[in-house]
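S.K.: could you look at this predicted model? Sequence included:
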Amino acid sequence: MDEVEVVVAHSERATLRVGDVFLKVDADQARIDAEVEAMALVPVPTPEVLWRKPPVLAIAAVPGTVLGRLGEPSTASPAVWAAVGAAIRKLHDTPLPPRLGRARGLDELAAELDVECELLVTNGVLPADLVTRNREVAEAALRPWTPAFTHGDLQIVHVFVDGDEVSGIIDWSEAGPGDPLYDLATLTLGHEEHLDDVVAGYGTDVDLDVIRAWWSLRSLLAIRWLTEHGFDPTAPGCEVDVLKSRM
């Protein structure tokens, strides 16, 4: 029998691997439904859905290796990063899904950011000047945008490559209408040196200041959640280091 590997587990969901099969356990059936629907709609490689039996979704492993990991140098070539950018452009050019969630409003996002910044300072998680500076940087992301079909959680470990091609993009549970620059920022978080290659492949005008703003905004919003769910945002190259790089 294949060994059972716990890929990720926290109070919201868990993912297990048994051989070449991933079992995603999620008590939120709507999130699983959205993930399956998104994978059926997007023009990029995604995992094959093997079966569903709520609350479990079974998907096949995608070929290739991850593009990289947060906190570690990526060995992928500029051509590979450009290919990823081109794949993301295909996704963003896809017609908006009719039923997949909604984009957060600017007022809602700004209010959430204010709450998280206050908690980070009040609880002594981060120095006030670090939070204040990044809150200022994040302001550039809080502007009107045209919603696109976005992945919504396009972390570098969710992108697989084989040779110079994208072989699979996984974890579509957050897919739906959103700011396309958020996807680009999430992908390059902690890997700023590859941003130009991604943009070259993406092939359209991109406001780099907005991407940098999303790096700050995403990091500020994520730190408390990561800590409460057993992750370490202070690890080298991760969210706290991303914030420090804006100083």
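M.R.: Happy to help now that I have it. Residues are numbered from 1 along each chain as shown.

S.K.: please make it C-alpha for all contacts and neighbour counts, starting now.
M.R.: Will do.

S.K.: what ranges does the protein have for its strands?
M.R.: 4-9, 13-18, 21-26, 49-53, 56-60, 65-66, 148-150, 159-162, 165-169, 176-178 (DSSP state E).

S.K.: for Val125, which of those is the nearest?
M.R.: Nearest of these to Val125, taken as Cα to Cα: strand 4-9 at 23.6 Å.

S.K.: residues in contact with the closest one?
M.R.: Ala14, Thr15, Leu16, Arg17, Val18, Gly19 (Cα atoms under 8 Å, 6 or more residues apart in numbering).

S.K.: do stretch 175-185 as well
M.R.: 34-35, 38, 85, 92, 96-97, 100-104, 145-154, 198, 206, 210-212, 214-215.

S.K.: and here's the other structure:
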Amino acid sequence: MDEVEVVVAHSERATLRVGDVFLKVDGDRARAGVEARAMALAPVPTPEVLWHRPPVLAIAALPGRALAQLGRPSTASPAAWAAAGAAIRTLHDAPLPPWPGRSADDLAAALDVECAWLVADGVLPRDLVARNRRIAEAALRPWTPVFVHGDLQPSHVFVEGERVTGVIDWSEAARGDALFDLALLTLGHREHLGDVLAGYGTGPDLDRDVIRGWWVLRSLLTVRWLAEHGFDPAAPGCEIDVLRARL
């Protein structure tokens, strides 16, 4: 008999593993639908969708292992990180998905709210938040939208040797800024940014200051959500460490 493993669970969604099958249960049916549609459109390896009966999506397990975990050193080779960069470039060069993403104005409004909360609740010192806020603003500029994964943590990219075997968790996929995907992949693994960019290739918009801005912006926006959903943003190498490292 296969055991049921709880991979992740919080008030918005849960993922269970039974043998080689993952069952994703999402309280937001629209978000689950986006995930299934995005995997069908993405020109990179994704898990096989076994069936989709909202609010449950069943997908097959991928071969290989995650590129890295936030807060832990990566054991993947520089070539594996470069392969991830090449896969992202393939995604970004694909036709846009038919649904929109968040705008810079939306993100700026959310940033106002979260920075105020971080200070009011004493989570971080006022000067630390203010300095990071200035760094984050580099990301809030006009961009040419591309097909972004939207939650491209290194734990969502599976590799086998120097080959990407698949990318999981597409519920945030949309039209967005290419540099956001690159930033999130290397959040907490800044030493691999050069490897990722080597695989991604050159371009006029590959501004490292903007990528740094996204590292900070993402961290500022997610501290409260993580804390409220049972995660620890203050764990070594995670979001609060990223914010302190920017200084």
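M.R.: Okay, I see it. Everything numeric here is computed off the predicted structure, so don't read it as measured data.

S.K.: once you drop chain neighbours, what's closest to the residue in the second structure that Arg104 of the first structure lines up against?
M.R.: For Arg104 of the first structure, the aligned position in the second structure is Arg102, judged by TM-score structural alignment. Take Arg102 of the second structure and drop its neighbours on the chain: the residue closest to it by Cα to Cα, 6 or more residues apart in numbering is Gly176, 7.1 Å away.

S.K.: how many other residues sit next to that neighbour?
M.R.: 23 (other Cα atoms under 10 Å).

S.K.: that one corresponds to which position in the first structure?
M.R.: Gly176 of the second structure maps onto Gly178 in the first structure, by TM-score structural alignment.

S.K.: its match and Gly152 of the first structure, how far apart?
M.R.: Going from Gly178 of the first structure to Gly152 of the first structure by Cα to Cα, to the nearest Å gives 7 Å.

S.K.: burial check on the match of Arg104 of the first structure, number of neighbours?
M.R.: For Arg102 of the second structure, using other Cα under 10 Å, the count is 11.

S.K.: so stretch 123-134 of the first structure aligns onto which residues of the second structure?
M.R.: Aligned using TM-score structural alignment, stretch 123-134 of the first structure spans residues 121-132 in the second structure.

S.K.: quick one: terminal-to-terminal distance for the matching stretch?
M.R.: Separation of the first and last residues of stretch 121-132 of the second structure by Cα to Cα is 17 Å.

S.K.: mind listing what's buried in it?
M.R.: Going by neighbour count (16 or more other Cα atoms under 10 Å), the buried part of stretch 121-132 of the second structure is Leu124, Val129, Asn132.

S.K.: could those residues go into JSON lines alongside distance to Asp232 of the second structure?
M.R.: Listed next are those as JSON lines, based on distance: Cα to Cα, whole Å:
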{"residue": "Leu124", "distance to Asp232 of the second structure": "14"}
{"residue": "Val129", "distance to Asp232 of the second structure": "18"}
{"residue": "Asn132", "distance to Asp232 of the second structure": "19"}
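
S.K.: so which of these comes closest to Gly230 of the second structure?
M.R.: Taking Cα to Cα as the measure, Leu124 is the one of those closest to Gly230 of the second structure, at 18.6 Å.

S.K.: and the gap between the residue nearest to the closest one when sequence neighbours are not counted and Leu217 of the second structure?
M.R.: Distances taken as Cα to Cα, 6+ apart place Leu118 nearest to Leu124 of the second structure, at 5.8 Å, with adjacent residues excluded. Noted for Leu118 of the second structure: a distance of 13 Å to Leu217 of the second structure, by Cα to Cα.

S.K.: distance between the longest helix seen in the first structure and the chain's centre?
M.R.: Longest helix in the first structure, counting residues (DSSP state H): helix 208-228. Chain-centre distance of helix 208-228 of the first structure: 11 Å, with Cα atoms, centre = their mean, to the nearest Å.

S.K.: residue range for that helix in the second structure?
M.R.: With TM-score structural alignment as the criterion, helix 208-228 of the first structure aligns to 208-228.

S.K.: which residue ranges of the first structure form helices?
M.R.: 29-41, 78-92, 106-122, 128-138, 180-188, 195-202, 208-228, 239-244.

S.K.: about what we covered before: can you put the contacts of strand 4-9 of the first structure in a markdown table and add neighbour count?
M.R.: Output for those, formatted as a markdown table (neighbours: other Cα atoms under 10 Å):
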| residue | neighbour count |
| --- | --- |
| Ala14 | 16 |
| Thr15 | 18 |
| Leu16 | 17 |
| Arg17 | 20 |
| Val18 | 14 |
| Gly19 | 13 |
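
S.K.: between those, which is nearest Arg224 of the first structure?
M.R.: Using Cα to Cα, those come closest to Arg224 of the first structure at Ala14, 19.2 Å.
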